[in-house]
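>>> Please find the sequence and the predicted model below.
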Amino acid sequence: MSEMRDQLKVIATQQIRHKTLAAASFRELGKAAGIKSSSVHYHFKSRDALLLELVKDYHRDFFADLSQRCSEISSPRQRLSTLADVFCDSHAKQMQCLCQAYAAGIDSLNDEHRQASQAFFDELQHWVSDTLANARLLALPRDELAKVVVSALEGSLLLDRGEQEQQRLQATKAWLTTLSSL
């Protein structure tokens, strides 16, 4: 893979995570990389192809990072706290979850993009559900609670966007420790 192609993917990911899906136009990417938009076409067949590649890369990288961070953690409470830290780190960089941006721009996505971003949320819910497997005294079935946890983290990140403080994220992180006898 060429250096310019990699650079364009990094720029596109940052543009989307800092702004919206619309920020990843070939024109904007070319401008940010200092090349013509026609040169962006040389590296990517289409914007749809770029967006699909970005969401797949994000999915892979997110779970590689989460796996690495949790590699020696068995406590459900600590694992959920570490997951919350991933979201807090995104906020500290003034970035949203890439799949959150895809969900917000759902009308501009094709079925393949929707499926790829939904696969991310499904895996995240599955990860949370697996993490809760050894927890006791859950208020909801763990698969349902996993949906609530993911929604709370994604929603907190969205609502804290543009704020200096991570009020909602920190409240969500604190709430995660009260779920049960984790």
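Perfect, thanks for sending it. Residues are numbered from 1 along each chain as shown.

>>> C-alpha from now on. contacts and neighbour counts both.
Noted.

>>> Which helix runs longest in the protein?
Criterion DSSP state H: the longest helix present in the chain is helix 47-69.

>>> by contact count, what packs against the helix or strand that it is followed by?
Using DSSP states H and E, the helix or strand that follows helix 47-69 in sequence is helix 76-92. Under the contact definition 3 or more C-alpha pairs under 8 Å, 6 or more residues apart in numbering; DSSP states H and E, helix 76-92 sits against helix 47-69, helix 111-131, helix 142-159, helix 167-176.

>>> Any idea which of these gets closest to Gln100?
Relative to Gln100, the nearest member of these by C-alpha to C-alpha is helix 142-159, separated by 7.1 Å.

>>> can you give me the angle that closest one makes with helix 76-92?
What separates the directions of helix 142-159 and helix 76-92 is an angle of 20 degrees, with axes from the mean of the first three to the mean of the last three C-alpha atoms, to 10 degrees.

>>> Now do helix 142-159: everything it contacts.
Helix 142-159 has contacts (C-alpha atoms under 8 Å, 6 or more residues apart in numbering) with 84, 87-88, 91, 96-97, 100, 121, 124-126, 128-129, 132-133, 139, 168-169, 172, 176.

>>> Buried residues, it. List them.
Neighbour counts using 16 or more other C-alpha atoms under 10 Å place 142-143, 145-147, 149-150, 152-158 of helix 142-159 among the buried residues.

>>> same check, this time on stretch 42-55
By 16+ other C-alpha under 10 Å, the buried positions in stretch 42-55 come out as 43-44, 50-55.

>>> One more: stretch 120-131?
120-122, 124-129, 131.

>>> quick one: it to chain centroid distance?
Between the centre of stretch 120-131 and the centre of its chain there are 12 Å (C-alpha atoms, centre = their mean, to the nearest Å).

>>> repeat for stretch 39-52
Counting by C-alpha atoms, centre = their mean, stretch 39-52 comes out at 21 Å from the chain centroid.

>>> and here's the other structure:
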Amino acid sequence: MTERVDAILDAAENRIRRAGYNGFSFREIATDVGIKSASVHYHFPTKADLAAAVAKRYRERFEEAVAKNEAAGAGRVETWKTLFRDSLAEDNRMCLCGILAAEKEGVPEVVADEARQFFEMGVSSIAEVSKDNAENSLAYGLNILATLEGAMLLAQSMGDNTLFDLATANLK
């Protein structure tokens, strides 16, 4: 990707994570990046195209971070927990796809689909490390990811990131 496209995606991700899908405009993204709105439209013809690209990049970066942490010796669940916790600690933001999923009824299908792919990837990734049968592995993946998303939501809404640690302390 070009630097300009990356800057547009960064600005859009920041705005979506702060205010949701309906909380940004192309004009605001252009102002954030220091370009004209037409330049944003050149790379992303519609708001749905832009938000879907942001969600896809978010998923791909998350997958890369999981692989990198595991290569360094971290366990899968601990890695997911760390990545969620770091997001809260570093920029006090919710999971991008969690926000988009919460807005599912108000976002275009292509955007909701990208958010769904993030969750499918997450559940599958976590389920892979379960030593149980397929049905129990699926339940394990769902439980871990739901706990992480819920802990993030509680910590954010209550203004206390230590609540994330309390809510996820028993995840293994």
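That came through, no problem. Note that this is a predicted model, so its numbers are computed, not measured.

>>> ok, of the contacts of helix 142-159 of the first structure, which come out buried?
For these, a burial check counting by 16+ other C-alpha under 10 Å picks out 84, 87-88, 91, 96-97, 100, 121, 124-126, 128-129, 132, 168-169, 172, 176.

>>> Find the nearest non-adjacent residue to Gly30 of the first structure, please.
Excluding the flanking residues, the one nearest Gly30 of the first structure by C-alpha to C-alpha, 6 or more residues apart in numbering is Ser37, at 4.7 Å.

>>> Count the residues that sit near the one you found.
When neighbours are counted by other C-alpha atoms under 10 Å, Ser37 of the first structure registers 16.

>>> which residues does it contact?
Residues near Ser37 of the first structure by C-alpha under 8 Å, 6+ apart: 26-31.

>>> These, buried ones only, as a ChimeraX selection?
Here is the ChimeraX command that selects the buried residues among the contacts of Ser37 of the first structure (16+ other C-alpha under 10 Å):
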select :26,27,28,29,30
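
>>> Gln115 of the first structure: which of the contacts of Ser37 of the first structure is nearest?
Closest to Gln115 of the first structure out of those is Phe26 (22.8 Å), distances taken as C-alpha to C-alpha.

>>> do you know how far the residue most central in space within the first structure is from Asp143 of the first structure?
Nearest to the geometric centre of the first structure sits Cys97, at 3.2 Å (C-alpha atoms, centre = their mean). Separation of Cys97 of the first structure from Asp143 of the first structure (C-alpha to C-alpha, to the nearest Å): 21 Å.

>>> From the chain's centroid, how far away is the longest helix of the first structure?
8 Å.

>>> for stretch 153-171 of the second structure, same thing?
Here the centre of mass of C-alpha atoms in stretch 153-171 of the second structure, compared against the chain's by C-alpha atoms, centre = their mean, lies 17 Å away.

>>> Also stretch 32-47 of the second structure?
22 Å.

>>> same check, this time on stretch 25-34 of the first structure
Counting by C-alpha atoms, centre = their mean, stretch 25-34 of the first structure is centred 23 Å from the centre of its parent chain.

>>> Could you do stretch 68-86 of the second structure as well?
Distance of stretch 68-86 of the second structure from the chain centroid (C-alpha atoms, centre = their mean) equals 15 Å.

>>> List the buried residues in that stretch.
Within stretch 68-86 of the second structure, the residues that count as buried by 16+ other C-alpha under 10 Å are 69, 76-85.

>>> What of stretch 9-27 of the second structure?
Result for stretch 9-27 of the second structure [16+ other C-alpha under 10 Å]: buried residues 9-18, 20-21, 24, 26.

>>> isn't Ala30 of the second structure right next to Tyr42, touching?
No. Using C-alpha atoms under 8 Å, Ala30 of the second structure is not in contact with Tyr42, being 11.5 Å away.

>>> show me the contacts for the residue nearest to the centre of the first structure.
Contacts of Cys97 of the first structure by C-alpha under 8 Å, 6+ apart are 17, 87, 90, 154.

>>> Of those, which are reproduced in the second structure?
Comparing those with the second structure on both residues aligned by TM-score structural alignment, their matches' C-alpha atoms under 8 Å, the contacts found in both are 17, 87, 90, 154.

>>> Can I get these in JSON lines including distance to Ala104 of the first structure?
As requested, those are arranged in JSON lines below (distance: C-alpha to C-alpha, whole Å):
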{"residue": "Arg17", "distance to Ala104 of the first structure": "12"}
{"residue": "Phe87", "distance to Ala104 of the first structure": "17"}
{"residue": "Ser90", "distance to Ala104 of the first structure": "17"}
{"residue": "Glu154", "distance to Ala104 of the first structure": "12"}
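
>>> Closest to Ala64 of the first structure out of those residues?
Closest approach to Ala64 of the first structure among those (C-alpha to C-alpha): Phe87, at 14.7 Å.

>>> what residue of the second structure takes the place of the closest one?
Under the alignment (TM-score structural alignment), Phe87 of the first structure pairs with Phe84 of the second structure.
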